[in-house]
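*Asks:* this is a predicted model, with the sequence first.
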Amino acid sequence: MLQSTDNGIKNRLTEPSAMIAEVKRLLTRGVAMDQIALELSKQFYIDIDLLNAVLRAMRKKMTSGKMDENGKAQTSASIGDKAAA
């Protein structure tokens, strides 16, 4: 039986900027916040303390209205649109 060239080795995800980028990527694909750790651990060795800090910061931004549920920054126009709806 042939083995894959990567031999199942995962990359480490321990840099804050890379972690934020991956979390945003998952959010834009519709992954729920409580499933992000599970999805990331399938692909990477993750620093769970860093992931918790990133998720905490993203939740804080979402509750303050600076970010939508897909991890994208909201403009003042999109915030006004939600208020008008």
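*Replies:* Sure, I can see it.
*Asks:* please make it C-alpha for all contacts and neighbour counts, starting now.
*Replies:* Fine.
*Asks:* which helices and strands does the longest helix belonging to the chain pack with?
*Replies:* Taking DSSP state H as the criterion, the chain has its longest helix at helix 48-63. Applying 3 or more CA pairs under 8 Å, 6 or more residues apart in numbering; DSSP states H and E, one finds that helix 48-63 makes contact with helix 16-28.
*Asks:* and the helix it packs on, what does it pack against?
*Replies:* Right, helix 16-28 is packed against helix 36-43, helix 48-63 by 3+ CA pairs under 8 Å, 6+ apart.
*Asks:* take this one as well and set it beside the first:
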Amino acid sequence: MELKWTSKALSDLARLYDFLVLASKPAAARTVQSLTQAPVILLTHPRMGEQLFQFEPREVRRIFAGEGTVANSRW
């Protein structure tokens, strides 16, 4: 399994950081770091999380990282 970030996901992370950094640079960095590290566990546990059946036949699962949601798509 390979972990790939979509351009939309990367854009969302950048926008989130830009928004949070106005209030707290350390909090913005921690939040983005948490969200980017969470999907790494999917490399060893690809069936972790709630399966989202509305995306069948693709296998898409949702995991939570702090206050954010990360979706894992398997073809």
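*Replies:* Now that the structure is in, tell me what you want to look at. The shown structure was predicted, so the numbers you read here are calculated from the model rather than taken from an experiment.
*Asks:* just give the TM-score of the two.
*Replies:* For this chain pair, the superposition-based TM-score is 0.39 by TM-score structural alignment, normalised by the length of structure 2; 44 aligned residues with a CA RMSD of 3.4 Å.
*Asks:* among the helices and strands packed on helix 16-28 of structure 1, which comes closest to L27 of structure 1?
*Replies:* For the helices and strands packed on helix 16-28 of structure 1, the distance to L27 of structure 1 is smallest for helix 36-43, at 8.1 Å, taking CA to CA.
*Asks:* got the angle for that closest one vs helix 16-28?
*Replies:* 110 degrees (axes from the mean of the first three to the mean of the last three CA atoms, to 10 degrees).
*Asks:* what residues sit buried inside helix 36-43 of structure 1?
*Replies:* By neighbour count on 16 or more other CA atoms under 10 Å, the buried set for helix 36-43 of structure 1 is I36, A37, L40.
*Asks:* hmm, who's touching it?
*Replies:* Helix 36-43 of structure 1 has contacts (CA atoms under 8 Å, 6 or more residues apart in numbering) with K10, N11, E22, V23, L26, I46, I48, L51.
*Asks:* list the contacts for the last one?
*Replies:* It stands for L51 of structure 1. Per CA under 8 Å, 6+ apart, neighbours of L51 of structure 1: M19, A37.
*Asks:* next one: it from T28 of structure 1, what distance?
*Replies:* Separation of L51 of structure 1 from T28 of structure 1 (CA to CA, to the nearest Å): 17 Å.
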